[in-house]
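> for reference, the sequence and a predicted model appear below.
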Amino acid sequence: MRVSAYVIVPASVLVVLAALLGSVPLSHARDGSTAGSRAAPADEAVGGPVTAPGVSRGFDQPARGFAPADTVLLRRTPREVGLNPAPIDAFLRRLADWTDPARGAGYLFSGATALLAHDGAVVARHASGDAVRYARPGVELPPGERVPARPDTIYDLASLSKLFTALVAMQQVEAGRLRLHVPVARYLPAFTADGKGGITVEQLLTHTSGLPATPRTPLWEVSGGLSARKQTILRARPFARPGTRYRYSDLNLLSLQLVLEKVTGDRLDTLVREGITEPLRMRDTAYNPPAAWRPRIAATAYAPRPGTGMLRGSVHDDNAWAMGGVAGHAGLFSTVDDLAVLAQTLLNGGTYRGRRILGPHSVELLGHNYTARFPGDAHGLGFELDQPWYMGGLSSPQTLGHTGFTGTSLVIDRQSRSFAILLANRVHPKDETPSTNPARRAAGQALARSIPVRAPGGGRSWFDGPTDGEGSGGETGGQGGTLTSGQLMGVAPGRTTRPRDRAGQLDTRGPLHIRYDAFVDTDTSDLFVLERSTDGGHTWQPVPRTARSGYHRRTWQRVRATLPAGPYPQGLRLRWRYAGTALSGGRGVNLSGVLVTEGTRVLFNSDCPDAPLTARGWQPLPRPWPLAAAAGLPYGGAPFGCR
């Protein structure tokens, strides 16, 4: 426990503090304006009463269970809900760069719309670039004929459609028409051909069926209409025994589509409409969107299909097109607003504004890892789990998500009750474009970095973490940095001068004890370690048992280490080093509460105002939201051991 001077607090001030604490609801959404769009009046919010502004629970205080079932999405500024706006603002600026052809290799997509939300508050809703920019590959439309992307632009979701198929499947499980562990052949006898008799519904949802990624004969090359194409799906030949391999496969969800249509007697589009989009009032989500929506639809690729040209409102995926635009793996069109309602529904345990589409147990199963035996391919029922390559700082074993080929992604972080949505038309005007993963990853990183991490005890703290090659504002971090102490010298409690040992060396009669608080949320390939130097900083050695990496349940750790007694003729220095890459996931590393002692003698306390620390790549952070300052109280004095 950090030792600080006591503060005598008058009773009147305690009343003020109690009022502050009592007015901080943690889970209700709030109305207000949002970064990147005009302010929304209360009656324009997605629903629910307006509550007083609150303080974010903190990224280092993960939530347990679902959000309150009455949580609704309301627009707020980041500051109004206790978030740091700098990372979000920086991400939105980068979104403009990614949609600018003048950026060369940094140009990722013609247009994009992003939405970020935390604890029921939509804190960013922003569009950049053009929904329609090209007449055909290599030919840009005149500026006056282009269609700018808007917050309500409708995008081809591509493989995000798989999530809707999975939700429909779980609805049929709840209805008793479908069982996860039952072979698919029980519902579709023709499916048993070519060794598929043992494949279960669960294996289709978790991509462990052994089916190849796509039909060997592309469905658009199969003559004979929809019936013949369904037979092609049923006759697919597996490449591995069920349950022995993980392979992401469109065929899995196409097969599941046939199961769902068989057990219900309805088409998939009907099941999605009646079971999901209508109950949740997702009015801008549909397969084969009507012509009236076309002015708001983002164009995708220039297609060789007869009479099509630049696709706009017709599904980009050719196999989905061959299925009439309604397919288990692709085909849906939607907006960030509609997807936000779906994401909050799942955070609420399957309900939104009193309309339930799934029970809490089914929602839990969506996020259960069924593929732990395949490291790196964590998968729930339809949803991917813990994929830092696109989830960024929101990634964790409990984070759900998915991506789509057209440039779409959805990340739902249950622990911070947050989600990040990025919809783009990266395939406009052609499929051969750079990876959009940096933008996907940056969306999750910006939201994660905006959620505060509060140093235990409220003392001085520092941050470093991955950046995708560019700063993200506020806690900017880097691909690797160091935080280095000055030369350690003894300071006796109560002394006003700093005594020097012989010739500046550090003499100690007993071992040195080091302790500090660390918040580590990184890739397993990253490294955060304490190092020491006894030659003036020329060479460094790691201090045993201080290396950290990976996911640590988003909690602070108390790290302790011991160094042998001196003398240290050339003095002793300590440094904390973070090493990562531009592709690293996780939020990063926070450090605070460094205390180095020899017996009762304090050699170093990072909370001392003049504690010598040199930061390269690390960011010193302000003390977050001190209630004492909010109540008008003075700072309580210097920590123990300072001059």
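Perfect, I can see it now.
> going by C-alpha atoms from here, please, whenever you check contacts or count neighbours.
OK.
> next, the contact list for the spatially most central residue of the chain, please.
In the chain, the residue lying closest to the centroid (Cα atoms, centre = their mean) is L394, at 2.9 Å. Residues near L394 by Cα atoms under 8 Å, 6 or more residues apart in numbering: P388, V411, I412, D413, G444, Q445, L447, A448, G586, R587.
> who wins for neighbours among those residues?
G444 (33 neighbours; other Cα atoms under 10 Å).
> and that one, what element?
helix 437-450 (DSSP states H and E).
> tell me the helix or strand right after that helix.
For helix 437-450, the following helix or strand on the C-terminal side (DSSP H and E) is strand 461-464.
> who are the packing partners of that next one?
Contacts defined by 3 or more Cα pairs under 8 Å, 6 or more residues apart in numbering; DSSP states H and E place strand 461-464 against strand 588-598, strand 619-621.
> contacts for that strand next, please.
455, 475-478, 480-481, 578, 588-593, 617-623.
> just the buried members of these?
Buried by 16 or more other Cα atoms under 10 Å: 455, 475-478, 480-481, 578, 588-593, 617-621, out of the contacts of strand 461-464.
> another structure for you, compare them:
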Amino acid sequence: MGKTILAIALVSVAALSAGSASASPVGDGRFDRPRDGFAPASTELHDGDPSDAGLRSGPIDAALEQIEAWTEVVPGREHPMYAGAVSLLVHNGIVVSHDAVGDEVRYADGNGTELPADQRESADRDTIFDIASISKLFTSIAALQQVEQGRMRLDAPVAEYLPEFGVNGKDRITVQQLLTHTSGLQAEVKLWTLPPERRIPAVMELTPEQPPGSGYTYSDPNMITLGVLVERVAGAPLDQVVAEGITEPLDMDDTGYNPPAAELDRIAATEFQADPPRGMVRGQVHDENSWALGGVSGHAGVFSTASDLAVLGQALLNGGSYAGERILDERTVEQMLTDFNGAYPGNSHGLGFELDQRWYMAGLSGPRSAGHTGYTGTSLVLDPASRSIAVLLTNRVHPSRSWGSNNPARQALAQGLAEAMAVRPTHGSRSWFARAAAPATLTTDPLGPVTGAARVSFDAFVDTQKDSDGTDALTVEFSGDDGATWRPVELVAEGPGAPVGPQPALAGAGHRAWWRVSGSVPESPQPVRLRWRYAPDAQYTGRGVNVDGILVADRAGTLLDGEREADRLTSEGWVPTRR
């Protein structure tokens, strides 16, 4: 099943707690400055509170409340977003949240007929979910293990190992192109409509829709082929390769293909399927192609728990090892976190992992932020820069895939963890913070008159996505008529990830660094006002904007020292943060 990215507006988690935050400083949590490299190989998961990890609990609590609310009908939705959900958040190896809400089994049929209360089964923290396309990560890791063992090469044509694949224009497709979805193969196939003996041959015989290496198409046939390739070079079935190379070394006891019948009461139901006529699917893979292939395939089929996926995530944040077991070399993990698709903006992809996808990573997104989603309603996000993990498992297709996407929940969970990491001020004890929730303005009282040009300088921590209509960016404006009209101040920013040259507004994401910003206001015989304005949209969420160290000076001297004269700034939507 191909991935469909739906641009769905969501109410930001930050908005849920904005009322209380505006009345008092945000708090004194510590933002983890971007870290290069991997976490220590000795890092293991252990339970703790957000405060143990230097995080604020409010944004996480707000995210969890929203995720629970979506198990029922909310305004704007005809149905619940999902029957049940299990979420897990990790920061620096500390499991700061592990929560289960709703039901793993709730409905009797595809029409949404609810089971009697005594027949519904609640979701628990150890509920096993069909993780759908997150299975692709297991196939990718298994393939890279074969590369490390010298059984195949990334730059080699797939046909070198699977001669039957090298037909109909596929002879030049490489292993790397399968991993990065640049092979040119189509997005989907319908193998379940074919006789069993024709299913894998049909994939081998596909004709690419575009030349290999000429574009990006998220493709299930890529990963089905990769699964067959792994089996061929390893000389063993894919489920055995994954078990021996990944789940057994990492003690991921609840992860694998075709879960045993004895675990059925722990498995979340998925969809009631009429075509093919499978009824309510539970304990078997939801994806029709994987089901047609016996439940073991390169693109889908893995079942897992939030705890097990967190272990896998921490192993990768550690550079490939966990609890003394190494599943990949550090250099290989680095390739999984390196963008090979720079020619296709918006489709950043490492070897197996999607990278920097704000539509579900929200404020955790960055150049090395890695993750994957699953059609059944699952997502895994790894943020190496802050050494954080966000796992969300839902059964959003229970009872019907037509009930809609759970992208807002994916964003909400990642954003809750991102906003829990406070940004430390660069000057003094406080800075101003505008949440990624609603328009915000920070306005000075009258300054001047301005003798000569006035220099405006400040520090800014910007985590936004600038859109074509100019929203979701920080602007600075001035008014010489007491706010009746406003004109933009052209800005120059310096620092990691800063835009080059003068800018009418500032936007950027993932760099996790303060910028030094300056601009100028022309001479004015009348006093002027300045305002810092952040106007986010409702589509994709970042961490928001922090401003600190505001200083306005003209030829005659200082007009405003924001550190000493904070009372001369009027806030609408900006809140003070402190160290």
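Happy to help now that I have it. Quick caveat: nothing in here was measured; it's all calculated off a predicted structure.
> any idea what the TM-score is?
The TM-score (TM-score structural alignment, normalised by the length of the second structure) is 0.90; 534 aligned residues with a Cα RMSD of 1.6 Å.
> so which residues of the stretch 301-450 of the first structure form strands?
302-303, 309-310, 332-334, 351-352, 355-356, 384-385, 399-404, 408-413, 418-424 (DSSP state E, counting those that start in this stretch).
> now tabulate those in TSV and tack on distance to Y134 of the first structure.
Output for these, formatted as TSV (distance: least, Cα to Cα, whole Å):
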stretch	distance to Y134 of the first structure
strand 302-303	9
strand 309-310	8
strand 332-334	20
strand 351-352	39
strand 355-356	41
strand 384-385	33
strand 399-404	21
strand 408-413	20
strand 418-424	15
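> for G104 of the first structure, find the nearest of the ones you listed.
Closest approach to G104 of the first structure among the strands of the stretch 301-450 of the first structure (Cα to Cα): strand 418-424, 17.7 Å.
> quick check: the closest one compared with the second structure, mean distance?
Strand 418-424 of the first structure differs from its equivalent in the second structure by a mean of 0.6 Å after superposition (mean Cα distance after the TM-score superposition for the first structure).
> grab the nearest non-local neighbour of R64 of the first structure.
Excluding the flanking residues, the one nearest R64 of the first structure by Cα to Cα, 6 or more residues apart in numbering is Q415, at 6.7 Å.
> between the strands of the stretch 301-450 of the first structure, which one is closest to P142 of the first structure.
strand 309-310 (15.7 Å).
> give the other helices and strands that that closest one contacts.
Judged by 3+ Cα pairs under 8 Å, 6+ apart, strand 309-310 of the first structure is in contact with strand 134-136, strand 302-303.
> try 6 Å
Applying 3 or more Cα pairs under 6 Å, 6 or more residues apart in numbering; DSSP states H and E, we find strand 309-310 of the first structure packed against strand 302-303.
> in the second structure, what stretch matches the strand it packs on?
Matched against the second structure by TM-score structural alignment, strand 302-303 of the first structure falls on residues 272-273.
> with the first structure overlaid, how far apart is the matching stretch on average?
Following superposition, stretch 272-273 of the second structure is found to deviate from the first structure by 1.3 Å on average (mean Cα distance after the TM-score superposition for the first structure).
> quick one: distance of that stretch to the chain centre.
Chain-centre distance of stretch 272-273 of the second structure: 29 Å, with Cα atoms, centre = their mean, to the nearest Å.
> ditto for stretch 84-96 of the second structure
That offset, for stretch 84-96 of the second structure, works out to 14 Å (Cα atoms, centre = their mean).
> which part of the first structure lines up with it?
Under TM-score structural alignment, the match for stretch 84-96 of the second structure is residues 111-123.
> quick one: the residues in the second structure that the helix holding G444 of the first structure pairs up with.
Using TM-score structural alignment, the partner range for helix 437-450 of the first structure is residues 407-420.
> how much does the matching stretch stray from the first structure?
Per aligned residue, stretch 407-420 of the second structure averages 0.7 Å (mean Cα distance after the TM-score superposition for the first structure).
> circling back: out of the strands of the stretch 301-450 of the first structure, nearest to T522 of the first structure?
With Cα to Cα, the closest approach to T522 of the first structure among the strands of the stretch 301-450 of the first structure belongs to strand 399-404: 14.4 Å.
> which strands or helices does the closest one pack on?
The contact analysis (3+ Cα pairs under 6 Å, 6+ apart) places strand 399-404 of the first structure against strand 384-385, strand 408-413.
> run the last query once more with 10 Å
Counting contacts by 3 or more Cα pairs under 10 Å, 6 or more residues apart in numbering; DSSP states H and E, strand 399-404 of the first structure is packed against helix 161-174, helix 336-347, strand 384-385, helix 388-391, strand 408-413, strand 418-424.
> show me what the match of strand 302-303 of the first structure is in contact with.
When contacts are defined by Cα atoms under 10 Å, 6 or more residues apart in numbering, stretch 272-273 of the second structure is touched by residues 107-112, 278-282, 286, 288, 397-401.
> just the buried residues out of those residues, in PyMOL syntax.
Buried members of those, defined by 16+ other Cα under 10 Å, are picked up in PyMOL with:
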select buried, resi 107+108+109+110+280+281+282+286+288+397+398+399+400+401
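> kindly provide the distance from Q415 of the second structure to T394 of the second structure.
17 Å (Cα to Cα, to the nearest Å).
> swap that for R106 of the second structure, please
For R106 of the second structure, the distance to T394 of the second structure - Cα to Cα - is 13 Å.
> neighbour count: these two, which is higher?
Using other Cα under 10 Å, the more surrounded residue of R106 of the second structure and T394 is T394, with 35 against 25.
> how distant is stretch 83-94 of the second structure from the center of its chain?
Centroid separation for stretch 83-94 of the second structure versus its chain: 13 Å, with Cα atoms, centre = their mean.
> swap that for stretch 312-324 of the second structure, please
19 Å.
> what's the matching range in the first structure for that stretch?
Using TM-score structural alignment, stretch 312-324 of the second structure lines up with residues 342-354 of the first structure.
> tell me which residues of the matching stretch come out buried.
For stretch 342-354 of the first structure, using 16+ other Cα under 10 Å, the buried residues are L342, A343, Q344, T345, L346, L347, N348, G349, G350, T351, Y352, R353.
> does N347 of the second structure touch Y218 like I think?
Yes. Applying Cα atoms under 10 Å as the test, N347 of the second structure and Y218 come out as touching, 9.2 Å apart.
> intersection of neighbour lists for these two?
Counting by Cα under 10 Å, 6+ apart, the residues touching both N347 of the second structure and Y218 are T180, H181.
> which parts of the stretch 401-550 of the second structure are strands?
Going by DSSP E, counting those that start in this stretch, the stretch 401-550 of the second structure shows strands at 430-434, 440-444, 454-463, 474-479, 487-488, 492-494, 514-521, 529-534, 544-554.
> fine, thanks again, bye for now.
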